[in-house]
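Q: no sequence for this one, just the structure:
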């Protein structure tokens, strides 16, 4: 289907490029969502029109393509070198570099690094939809998803399917990695979660408030210095913290960040049968070395199938997903704006 020319209601267009990368733009009367087709189907803009509020974080480098050779390739992989912020899909490895069943994965590899194919499947004033799909390079996974906007609804609907195209059973991790902008996750912001347990990462940063593998009920935990920390209340820009946490044993499939000053929140409802946990990464100037250099102020609240980070660890913990030969798994997610 070819996109129609229309300047009202829902709209969709794949005739855009930004800094040399193909872009799909979807919008209705309340939202504009921009997707990098040539880089992982990353959502690099999630703009709420009534407030001119883009929820997505932008790194200092922003969107970049790679027209040069790396002087010294980073073993972590190119995720950090070309990370524009925004929202990535993560499959089949979440987290750091690892090797599993002979396949080597970089950070959050591998679908974020690949160009995706697409097709506009609905283009009307009341609703627009696009189907996007990609095949992994190092693993035999096919990931397909359909993105939809409805007139009058400040939410993006995502329905997706991962298929194992091989003849053997395979493990995987599957998640979504939205990073929120500092003007949204400032001191006026609060994280809301259903009842859950918090576990700190085994490799916490020196600027983390918590000890490795520390466990406590959401949201109150005891910091390294003995004081109580309310994780639901964000510490604010430049507060010097860097926390990596897993929210597990979720009673319901949703997560929300509210900002009382702006009068809106960002809510994600998701398929709890697949995205059984959330990862929570808070970085407010705590990481003074590579790659943040003290400039990073963001919160990542990430629906995820598995924990902890990296596929071998998730498999050891028993939280990985497993797909049999030629099997598939469906999931859904809805992300949007709520008024407070």
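A: Noted; the coordinates are in hand. Keep in mind that what you see is a predicted model, and the values were worked out from it rather than measured. Numbers count the residues shown, from 1 in each chain.

Q: switch to C-alpha atoms for all contacts and neighbour counts from now on
A: Fine.

Q: thought residue 116 was touching residue 37?
A: Yes. Using C-alpha atoms under 8 Å, residue 116 makes contact with residue 37 at a distance of 5.4 Å.

Q: tell me where the chain has helices.
A: Ranges of helices within the chain are 311-317, based on DSSP state H.

Q: show me the biggest strand of it in terms of residues.
A: For the chain, the strand reaching the highest residue count under DSSP state E is reported as strand 328-339.

Q: put this beside the first:
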């Protein structure tokens, strides 16, 4: 069983789980967002953290769009995406914000066996969310269960986003994927459409073809959708750091993965040219531009009927290599 510590960071309750190999920190009041994942041997931080990190609780908030407020309040890291993904949208008489409400839902927690169980109720959609976080030696699993407690069916986008930072990114970083098909992002790759398919690891970028397997060392912004997995796994290796990180997830619920890379090409808010992260979002749906676009472009929304319950997971294994 991992060690559990209760901390207070900038007014937030933060839970720290520690195994022989890893240290995991998460915030129950932010939908159980994992804000830190560190290799214990050398305290190497693996997750991307925003420049402002975990902002002080009840900090003064300026008005803005759902996208602006999403980035303003995001500490980075690993968070749920539900019931909307990407751009904010209005549905069922309410605005579902950028990446959905689950990432900012207050979750109560308890320790059950060797797992941390967090539960809460969304307010803008009729769902209860349960997150079960299990840390065993060199791997951490976050399993999400969503239950429709309303009296009507609801179409949703559902997944988890994990963003890796500088600890995993370098010129020698290599991405291995079990996908066979890559779709471009129609907004970023202006010379391609969503229907322009390529085999892994090729994709259409802002200025032509790119190789998703390598990170490179220049400023770049990428967005693509990985589909048709022969094996629902992604492995990212950085030999110079002696590091290998493997992702596995439930492909039945999350058959698509959003691949996003930012290495300083995005100017203006929110990174002003300093963003540097590699993010993966196993998800029910694509593209990453809100529920209405996912319905229009790909018809990949997930319908959860009244009383319906769905469970899925993302597992991350961190290994040191020679």
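A: Yep, it's here. Predicted, not measured: the structure shown is a model, and the values here were computed from it.

Q: for residue 136 of the second structure, grab the count of nearby residues.
A: The local packing of residue 136 of the second structure (other C-alpha atoms under 10 Å) involves 17 other residues.

Q: now do residue 291 of the first structure
A: A count of neighbours around residue 291 of the first structure, defined by other C-alpha under 10 Å, yields 11.

Q: would you mind measuring from the nearest residue to residue 153 of the second structure once chain neighbours are set aside to residue 147 of the second structure?
A: Counting by C-alpha to C-alpha, 6 or more residues apart in numbering, residue 153 of the second structure lies nearest to residue 305, which is 4.0 Å off, once chain neighbours are set aside. Distance, residue 305 of the second structure to residue 147 of the second structure, using C-alpha to C-alpha, to the nearest Å: 9 Å.

Q: list the contacts of the longest strand of the first structure.
A: Taking C-alpha atoms under 8 Å, 6 or more residues apart in numbering as the criterion, the residues outside strand 328-339 of the first structure that touch it are 48, 154-164, 263-271, 273-274, 323.

Q: how about a cut-off of 6 Å?
A: When contacts are taken as C-alpha atoms under 6 Å, 6 or more residues apart in numbering, the neighbours of strand 328-339 of the first structure outside the stretch itself are 154-163, 264-271.

Q: go ahead and build a PyMOL selection from the buried members of these.
A: In PyMOL, a selection of the buried entries from the contacts of strand 328-339 of the first structure looks like this (16 or more other C-alpha atoms under 10 Å):
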select buried, resi 154+155+156+157+158+159+160+162+163+264+265+266+267+268+269+270+271
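
Q: what is the burial count for the equivalent of the residue nearest to residue 153 of the second structure over in the first structure?
A: With TM-score structural alignment as the criterion, the equivalent of residue 305 of the second structure in the first structure is residue 324. Each residue near residue 324 of the first structure was counted by other C-alpha under 10 Å, and the total is 15.

Q: centroid-wise, who is the farthest residue in the first structure?
A: For the first structure, the C-alpha lying farthest from the average C-alpha position belongs to residue 226; by C-alpha atoms, centre = their mean, that distance is 31.7 Å.

Q: what's the spacing between the corresponding residue of the second structure for residue 268 of the first structure and residue 74 of the second structure?
A: Residue 268 of the first structure is assigned residue 247 in the second structure as its aligned equivalent, the criterion being TM-score structural alignment. Distance of residue 247 of the second structure to residue 74 of the second structure, given as C-alpha to C-alpha: 22 Å.

Q: what is the corresponding segment of the first structure for the strand ranked longest in the second structure?
A: For the second structure, the strand reaching the highest residue count under DSSP E is reported as strand 221-238. Strand 221-238 of the second structure falls opposite residues 242-259 of the first structure when the two are matched by TM-score structural alignment.

Q: ok, and what's touching that stretch?
A: If you take C-alpha under 6 Å, 6+ apart as the criterion, stretch 242-259 of the first structure is touched by 188-201, 207-208, 264-270, 272, 277-283, 286.

Q: also stretch 263-282 of the first structure?
A: Contacts to stretch 263-282 of the first structure, defined as C-alpha under 6 Å, 6+ apart, come from residues 242-248, 253-259, 299-305, 331-340.

Q: how about the spatially most central residue of the first structure, what does it touch?
A: If you average the C-alpha coordinates of the first structure and look for the closest C-alpha using C-alpha atoms, centre = their mean, you land on residue 177, 1.4 Å from that point. Residue 177 of the first structure makes contacts with 87, 88, 302, as judged by C-alpha under 6 Å, 6+ apart.

Q: could these go into CSV alongside distance to residue 22 of the first structure?
A: Written out in CSV, the entries for those read as follows (distance: C-alpha to C-alpha, whole Å):
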residue, distance to residue 22 of the first structure
87, 16
88, 16
302, 25
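
Q: ok, these in the second structure: which stay?
A: Among the contacts of residue 177 of the first structure, the ones whose aligned partners also touch in the second structure (both residues aligned by TM-score structural alignment, their matches' C-alpha atoms under 6 Å) are 87, 88, 302.

Q: with the second structure overlaid, how far apart is stretch 241-248 of the first structure on average?
A: In this overlay with the second structure, the average offset of stretch 241-248 of the first structure from its partner residues is 1.1 Å by mean C-alpha distance after the TM-score superposition for the first structure.

Q: can you tell me the closest non-neighbouring residue to whichever residue in the second structure pairs up with residue 112 of the first structure?
A: Following TM-score structural alignment, the counterpart assigned to residue 112 of the first structure within the second structure is residue 103. Distance criterion C-alpha to C-alpha, 6+ apart; nearest residue to residue 103 of the second structure, sequence neighbours excluded, is residue 31 at 4.5 Å.

Q: how about the one you found, what's its match in the first structure?
A: With TM-score structural alignment as the criterion, residue 31 of the second structure matches residue 40.

Q: next up, the contacts around that match.
A: Residues near residue 40 of the first structure by C-alpha under 6 Å, 6+ apart: 111, 112, 113, 114, 115.

Q: repeat for residue 260 of the first structure
A: So residue 260 of the first structure contacts residue 188 (C-alpha under 6 Å, 6+ apart).

Q: separation between it and residue 168 of the first structure?
A: Spatial separation of residue 260 of the first structure from residue 168 of the first structure under the definition C-alpha to C-alpha is 50 Å.
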